[in-house]
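A.B. asks: next come a sequence and a model predicted from it.
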Amino acid sequence: MSTVAEAGSRKGLPALSSTLKYLIRVVLLGIVDVFALLLAIAIGNDGNWFLAIAIILTTVIVNIINLVPNLWPMRWMSPAIALLILVAFYPLLYTVYVSFTNYSDGHRYTKTEALDLIADRKFLPEGVVNYSWVPFRNEAGDYALWLTDQEGNTFLTAPGQDLQEVTPNESGSGPYDDNGVPTTIDGYTLLTGGDRFKALAELQEMEFGTSENPIGILNRSEAGNFQQRWVFDEERNVLTDKQAGIEYKANDDTGEFVAADGSRAPIGYWVVIGFDNFEEIFSSSLTEGPLLRVFLWTIGYAFGGVLTSFAMGLFMAIMLDVKWRGIRVVRSLLLIPWAIPGMISILIWRGMLQGASQITEVSGIIPKTLDDLFGWTPAFFTDPTWAKVAILLVNLWFAYPYFMLISSGAMQSIPSSIYEAARVDGASSWRQFRDLTLPLILVSLGPLLIASFIFNFNNYLLLEALNGGGPPMKGANVPPVGHTDNLITYTYRYAFASGGTRDFGLASAIAVVIFFIVALLTLAQFRLTRRWEEIGENV
């Protein structure tokens, strides 16, 4: 009996039939589908249809994987595939799409959203009566306004209710305060002090009176018969500023409203502009300006950071490849820079490299020591060359423990017999390192060196936290660019930093260019790794 049960399932538990398993799978997928559909609808209603479509497509793929028998071996990977699509592929594709648009300050909305936004703006025409006002509220939370015109006439109005002139001591009004305003009237109670201040924002969003004679609140003391300032004529595709009397023709190619004199309305909209952003990247004004220098420094920093860190790490690994007492403790201590949180280390290094200035007369330990010994202090934060040296120095501190660790591991995999044969042949220590150790280590560490290069190429934290990309380049003001900015920090300033218009479309185009640059460099480095493998096979 027990044998049959154990044959059915592990530990004697009854086995589930294939039909029941399939039903359970369908029910669980149905629950996931419902939540995904509700999420997609909610996101779509907020206007982000791209993400909503991505969620629906991801859900369809997960369903196919779990329902098609031939794809069942991948069902355990379906959560990872879903995350890969939503966290990696969707942002990449969306960035590519944005790079072909004019999405930026002044062009953050679709045409419909921009018109809805600007339609809320009101103005008080000249010659129209304006009023001083005080608010009232009843027990139901409805508001009313007590209005006083310039001649001292008083009126009461509420949303949807025309102005009703009120005479002092009229029936239904309570006792009057020192300003001649009743404390209660027709079931409404006067709001004063903090209650009035709290209600101000809500009152400014409301429209009192009737549609023929609307009354709006301008500020804390004035109200009046406001009119809609911006009116859009859909047939003519024209936006009219009624206050200034200017008509702006919509240009759907650039996402702007342009007047006959060339002036533009204070709001634009988001449109596809083709390759304009990429043309701007490769225009002479950018390539001959800061972008070319930023690109060259990015390449130099990526290669220099990997080269110096790998050289130091390999040197330390060779020096510590001995069997001394306590050598393990020394190795552990040398890993401390890798274990300390990066931001903390960067701030410590920033303090150590900081020189005296007009703000503070205290120098960091490194400039102070150099000044005491040689009477000279490098300008690590104001001189472009020394700022780059400081970046490479701090990067070396961060990265050498990693390369020391992986180099030590790679050296352990090299058979000692080849060194014995080399010594028999009379090879010197340098010859053994050049012809044996280095080629074999490069074969093992090639992919890791490529990964480190990509990390340095995209490093944002070190460059931004140490010196903010400074010192600033002369003439590069929009956006502000520094001599140690790489392509990532440069793109960030275009998209988010202050100092000019935030141009998300151009920043996305730069990000796409960065993606292809990294892809090409990675491909070239992988080919170099294959050459190292061929060299390793011949060692």
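C.D. replies: Alright, I've got the coordinates.
A.B. asks: use CA for all of it now, contacts and neighbours both
C.D. replies: OK.
A.B. asks: tell me the secondary structure at residue 475.
C.D. replies: Following DSSP: H, G, I helix; E, B strand; the rest coil, residue 475 is assigned to strand.
A.B. asks: give me the neighbour count for it.
C.D. replies: 10 (other CA atoms under 10 Å).
A.B. asks: also the one 4 residues further on?
C.D. replies: When counting by other CA under 10 Å, one arrives at 20 neighbours for residue 479.
A.B. asks: pretty sure residue 377 is touching residue 370, no?
C.D. replies: Yes. The pair residue 377 and residue 370 passes the contact test of CA atoms under 8 Å, sitting 5.9 Å apart.
A.B. asks: who has more neighbours, the two?
C.D. replies: Neighbour count, other CA under 10 Å: between residue 377 and residue 370, residue 377 has more, with 18 against 13.
A.B. asks: can you tell me how far residue 388 sits from residue 378?
C.D. replies: The spacing between residue 388 and residue 378, counted by CA to CA, to the nearest Å, is 12 Å.
A.B. asks: give me the more crowded residue out of those two.
C.D. replies: When neighbours are counted by other CA under 10 Å, residue 388 and residue 378 differ, and residue 388 comes out ahead with 22 against 19.
A.B. asks: find the residue closest to the more buried one in space, skipping its chain neighbours.
C.D. replies: residue 484 (6.2 Å; CA to CA, 6 or more residues apart in numbering).
A.B. asks: any idea which element the one you found lies in?
C.D. replies: Assigned by DSSP states H and E, residue 484 falls within no helix or strand.
A.B. asks: next: residue 506.
C.D. replies: helix 504-538.
A.B. asks: just checking, residue 247 is part of a helix?
C.D. replies: No. Under three-state DSSP, residue 247 sits outside any helix and is assigned strand.
A.B. asks: take this one as well and set it beside the first:
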Amino acid sequence: MKTKNPALSGAEREAVVNRAQATYSASPLAWIIKLAVLGALDALLLMGAFTAVAAGAWWILAAIIVLLVLVNGIYLPPNRFLPAKYLFPGLVFLSIFSVGVILYTVYISFTNYGDGHVSSKPDAIAAIQANNTTRVPGSKAYKSAVAIKDGKLQLVVVDPESKQVRAAADQEVLAEVPDVELTSIGGIKDVPGYQVLSFAEVSQRTKEITALKVKIDDDPNSGFIRTTTGSAAYEYKSTLTYDKAADTFTDAQGTVYHDSGRGSFVTDQGKRIEPGWKVGVGFENFQRAFTNEDIRGPFLKVTAWTFAFAFLSVATTFALGLFLAIMFNEPRMRGQKIYRVMMILPYAFPGFLSALVWAGLFNQEFGFINEVLLQGARIPWLTDPVWAKVAVLLVNLWLGFPYMFLVSTGALQSIPDDVLEAARMDGAGPWETFRQIKLPLLMVPLAPLLISSFAFNFNNFVLIYLLTNGGPQFQGTSLSAGHTDLLISMVFKVAGFGGGTHDYGLASAFAIIIFFIIGGISYLGFRQTKTLENLN
């Protein structure tokens, strides 16, 4: 006798889809809302397209055009592409915030992007000329004022001969400003469309105003106009002359600086002028990480400690969590619920607050641990390389064992009682039951969690940053790293986010190395866990 197949036939499935699509497009209000939202989104994308054109970012323009076509092509037809209407937003955000970030990191790792190499070559040429200027002897003095327009400081100057008024922001070319109201002595009183700063406001922004350099014209060798007081400006000229045809700079002594091909102008003797510009350097950053002794030594030490920290953190938290789970899983124990609540209290507090509290407890001079628990000992918990590592592991044990306790408790309670009863009837003691039955069965669900915990501790940035900030620092190296730094905190420092120099190219190379390390370990670990599934 044949049983009725509960699955829908092709015609029935098509009818269900048609009804869903009809419901989707039936409401006039929903259609109006959809058009309004699409219109607003299209307007934003068009604004982005115009901005990309103005900046010459053609690949961004291409991406915006593709996005415009897809958005309108998917959402305008009311009865088509129903699955895509739900999938498309997630795919867009995944592309921007995950795939896009990864691709940009890979791109930066193959460049010299960092301090002194942050912009394009034309910007670097302009900056070199602006940074190496001297006042032109005997040049005419300009009446001037400092104003604000579109949120930028502007230098407004009056030509003493023609009385023409011109204005520009930093590094921009002076442009004529009409209808300016001058004082009786030729000074600037009011500039239409500009907010002229008072003397008090100029005094508060002296550093910014002194740094203002506006170009006389488009010729980079023509010079700049600068002011130190705000009311008078003078002509300055670069001490370095740029030859566009030869692509070289020449200083007052006749020394020639040429493009090195590595993002900077250098002499034949290797003398360099700053700033440089961003260029591709191939695998140089990866090569520096493994061959430059100044970088390789600290890098290998940090890598070794990162592996040790991740392994010991998982081992200690799992051992303590499993031990407590077994102890409090005993049905004859009274007050189990109270004990279990107490065990998860460290897990209930934010990790960053716990790290800050522990940093105070470990204070060598006034910390509770030294002063009270150790009766006035002076153990340098956070300043000695060995003790700092011990402190980090202890704090991570405090923060991590409640999680292992919870997952171990759940896994223990999932083991059938008849299996354990059979082991007892066969004469197995508690240790044999744990080693031969409980632990193998526990590893089936817990192994993936241990692997993910290893990956988490491999990148446990918050604990290191708040407890020791990676210290104590390595000595005799220019790389910003310390004895308790993990790879991820070292990357943070190399990128310059914690202060110091910025080397985004090298930091991105380190980030990619970390990605492959964690990816390789995770792959091998999950592959190994397949052998445990046979026990289930």
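C.D. replies: Looks like it arrived, so ask away. All values derive from a computational prediction rather than experimental measurement.
A.B. asks: run a quick neighbour tally on the residue nearest to residue 388 of structure 1.
C.D. replies: Using other CA under 10 Å, residue 484 of structure 1 has 28 other residues around it.
A.B. asks: show the contacting residues for it.
C.D. replies: Neighbour list for residue 484 of structure 1: 294, 297, 384, 387-388, 463, 469-471 [criterion: CA atoms under 8 Å, 6 or more residues apart in numbering].
A.B. asks: do residue 67 of structure 1 as well
C.D. replies: Contacts for residue 67 of structure 1 (CA under 8 Å, 6+ apart) come out as residue 26.
A.B. asks: and the helix holding residue 506 of structure 1, how far out from the chain middle?
C.D. replies: Its chain's average C-alpha position is 24 Å from that of helix 504-538 of structure 1, according to CA atoms, centre = their mean, to the nearest Å.
A.B. asks: cool, and stretch 291-298 of structure 1?
C.D. replies: Mean-position distance between stretch 291-298 of structure 1 and its chain equals 22 Å (CA atoms, centre = their mean).
A.B. asks: which residues does it contact?
C.D. replies: The contact list for stretch 291-298 of structure 1 (CA under 8 Å, 6+ apart) reads 286, 457, 483-487, 490.
A.B. asks: show me which pair in the residues you listed is furthest apart.
C.D. replies: 286 and 457 (20.0 Å; CA to CA).
A.B. asks: these two: which is more packed in?
C.D. replies: Using other CA under 10 Å, the more surrounded residue of residue 286 of structure 1 and residue 457 is residue 457, with 23 against 14.
A.B. asks: ok, the more buried one touching residue 300?
C.D. replies: No. With contact defined as CA under 8 Å, residue 457 of structure 1 does not reach residue 300; the gap is 9.2 Å.
A.B. asks: biggest strand in structure 1 by residues?
C.D. replies: Criterion DSSP state E: the longest strand present in structure 1 is strand 130-137.
A.B. asks: quick one: contacts for residue 31 of structure 2?
C.D. replies: Residues in contact with residue 31 of structure 2 (CA under 8 Å, 6+ apart) are residue 25.
A.B. asks: check which helix or strand covers it.
C.D. replies: According to DSSP H and E, residue 31 of structure 2 maps onto helix 28-55.
A.B. asks: after that helix, next one along is what?
C.D. replies: Following helix 28-55 of structure 2 in sequence order, the next helix or strand is helix 58-75 (DSSP H and E).
A.B. asks: orientation of that following helix relative to helix 28-55 in degrees?
C.D. replies: Here the directions of helix 58-75 of structure 2 and helix 28-55 differ by 170 degrees (axes from the mean of the first three to the mean of the last three CA atoms, to 10 degrees).
A.B. asks: just checking, what packs against helix 58-75 of structure 2?
C.D. replies: With contacts taken as 3 or more CA pairs under 8 Å, 6 or more residues apart in numbering; DSSP states H and E, helix 58-75 of structure 2 sits against helix 28-55, helix 82-94.
A.B. asks: mean deviation, the last one versus structure 1?
C.D. replies: Put plainly, it is helix 82-94 of structure 2. Here the mean offset of helix 82-94 of structure 2 against structure 1 after fitting is 2.3 Å, by mean CA distance after the TM-score superposition for structure 1.
A.B. asks: out of the helices and strands packed on helix 58-75 of structure 2, which comes closest to residue 164 of structure 2?
C.D. replies: Smallest distance to residue 164 of structure 2 across the helices and strands packed on helix 58-75 of structure 2 (CA to CA): 29.5 Å, for helix 28-55.
A.B. asks: please point out which parts of the closest one sit buried.
C.D. replies: Using 16 or more other CA atoms under 10 Å as the test for burial, helix 28-55 of structure 2 gives 38, 42, 45-46, 48-49, 52.
A.B. asks: distance from that helix to the middle of the chain?
C.D. replies: So, by CA atoms, centre = their mean, the centroid of helix 28-55 of structure 2 is 29 Å from its chain's centroid.
A.B. asks: do stretch 366-376 of structure 1 as well
C.D. replies: Averaging C-alpha positions (CA atoms, centre = their mean) puts stretch 366-376 of structure 1 41 Å from its chain's average.
A.B. asks: quick check: closest non-adjacent residue to residue 156 of structure 2.
C.D. replies: Residue 156 of structure 2's closest residue in space is residue 167 (CA to CA, 6+ apart), at 4.2 Å.
A.B. asks: where does the one you found fall, secondary structure wise?
C.D. replies: strand 165-169.
A.B. asks: who does that strand touch, helix- and strand-wise?
C.D. replies: For strand 165-169 of structure 2, the packing partners by 3+ CA pairs under 8 Å, 6+ apart are strand 152-158, strand 175-176, strand 214-215.
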